[in-house]
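Asks: Need a 3D model of the sequence below.
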Amino acid sequence: MQDLDARRAHEARLKEAILNAARQAGVAHLRGEYSGAGDSGDHWEVSLEPDNPELDQDVTVELAESQFDAKSREYKTVLVETTLPLSELFDRYMEMVVESRHGGWENNEGGAGSLTIDVVEGTVTLEHTTYFEASETDTYAL
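Replies: Sure, this is the predicted structure:
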């Protein structure tokens, strides 16, 4: 999705779908952590609280996908109905949120962070750390 407003609206729809599914399943918190740098790739880990595999129920949502239109020779964003486990939906949501706010976070020195959804409060918190190499130069006229 190219348009920022459309991306944010899609994020809001996914957030509501995750909250509704989590409430129905009895999940209190969803937490994801990610890290990566340079050529090492990236690492994503998702957990549900309470930690019970039976709570990871399937959720049906519309996900934005980029598809090539051969007629116009352009990529277009379309919504595709998809069914996937709550943990995988949360993983995709987390990746979308991180990329939309810190695109390229995994490049060079990289970064890390976490995304937490408090299902009871209905809040989402993204905490992101950007890694960077620093240097300090001192110049003296003697």
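
Asks: contacts and neighbour counts: CA atoms only from here.
Replies: OK.

Asks: Now do the same contact list for Val97.
Replies: Glu11 (CA atoms under 8 Å, 6 or more residues apart in numbering).

Asks: Am I right that it falls within a strand?
Replies: No - with DSSP: H, G, I helix; E, B strand; the rest coil as the criterion, Val97 is helix rather than part of a strand.

Asks: Please give me every residue in contact with Ala64.
Replies: Counting by CA under 8 Å, 6+ apart, Ala64 touches Met1, His10, Thr77, Val78, Leu79, Val80.

Asks: Now the spatially most central residue of the chain: closest residue in space, sequence neighbours ignored.
Replies: In the chain, the residue lying closest to the centroid (CA atoms, centre = their mean) is Met94, at 1.7 Å. Distances taken as CA to CA, 6 or more residues apart in numbering put Leu115 closest to Met94, at 6.5 Å, once the chain neighbours are dropped.

Asks: can I assume the residue nearest to the centre of the chain sits in a strand?
Replies: No - Met94 sits outside any strand when classified using three-state DSSP, being helix.

Asks: The helix or strand hosting Asn20: which residues count as buried?
Replies: According to DSSP states H and E, Asn20 maps onto helix 4-25. For helix 4-25, burial by neighbour count (16 or more other CA atoms under 10 Å) applies to Arg7, His10, Glu11, Leu14, Lys15, Ala17, Ile18, Leu19, Ala21, Ala22.

Asks: Let's compare: structure for the following, please.
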Amino acid sequence: MTIFDALITAGIVSLVVNFDGYGDSGQIESITAMGPDGEMALPEISIAYASPARADADDPVDRQPMPLAKAVETLCYDLLRQTHAGWENNDGAFGDFTFDVAARTIGLDHNDRYTAIESYAHQW
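Replies: Predicted structure coming up:
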């Protein structure tokens, strides 16, 4: 069962995963599941999370059973590494992943933090 299959089976229509990072660390802050009637809990089920296997493996895909919530977190961390490696460094970044379950899509709203300095020197 995939993440989207598990969400559909549970009656979840959208999922928002909030992340925040700075100072060389970052974490998933919250996972909010929404059903047709409002917020609901993620089901406590396990799914087979698929990821690329080691180069010397017989099967190019490694499937590991893990709880749905951990699979969602793992996928979000993997997507952050692909799109914004180092998102947790220095001033860091924050944002949300939005899972549209019916469309089987994931959107990312990513915000980088940075310190800006404007310096001026004048001599006459």
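
Asks: before we move on, back to that, the residue nearest to Met94 of structure 1 matches what in structure 2?
Replies: In structure 2, Leu115 of structure 1 lines up with Phe97, judged by TM-score structural alignment.

Asks: who touches that match in this structure?
Replies: Each residue near Phe97 of structure 2 by CA under 8 Å, 6+ apart is listed here: Leu15, Val16, Val17, Asn18, Cys76, Ile106, Gly107, Leu108, Asp109.

Asks: What residue in structure 1 is paired with the fourth one?
Replies: Spelled out, it's Asn18 of structure 2. Mapped onto structure 1 by TM-score structural alignment, Asn18 of structure 2 lines up with Glu33.

Asks: ok, now the last one?
Replies: Under the alignment (TM-score structural alignment), Asp109 of structure 2 pairs with Glu127 in structure 1.

Asks: burial count for that match?
Replies: 11 (other CA atoms under 10 Å).

Asks: is it true that it touches Ile117?
Replies: No - contact criterion CA atoms under 8 Å: Glu127 of structure 1 and Ile117 do not qualify, at 11.7 Å.

Asks: roughly how far apart are the aligned residue in structure 1 for Thr83 of structure 2 and Lys15 of structure 1?
Replies: Mapped onto structure 1 by TM-score structural alignment, Thr83 of structure 2 lines up with Arg101. If you measure Arg101 of structure 1 against Lys15 of structure 1 using CA to CA, to the nearest Å, the figure is 16 Å.

Asks: Could you point out the longest strand of structure 2?
Replies: For structure 2, the longest strand by residue count, based on DSSP state E, is strand 25-35.

Asks: For it, buried residues please.
Replies: Gly26, Ile28, Ile31, Ala33, Met34, Gly35.

Asks: Report the angle between that strand and helix 3-10.
Replies: Inter-element angle recorded for strand 25-35 of structure 2 and helix 3-10: 40 degrees (by axes from the mean of the first three to the mean of the last three CA atoms, to 10 degrees).

Asks: Output the contacting helices and strands for strand 25-35 of structure 2.
Replies: On a contact count with 3 or more CA pairs under 8 Å, 6 or more residues apart in numbering; DSSP states H and E, strand 25-35 of structure 2 meets strand 14-22, strand 38-40.
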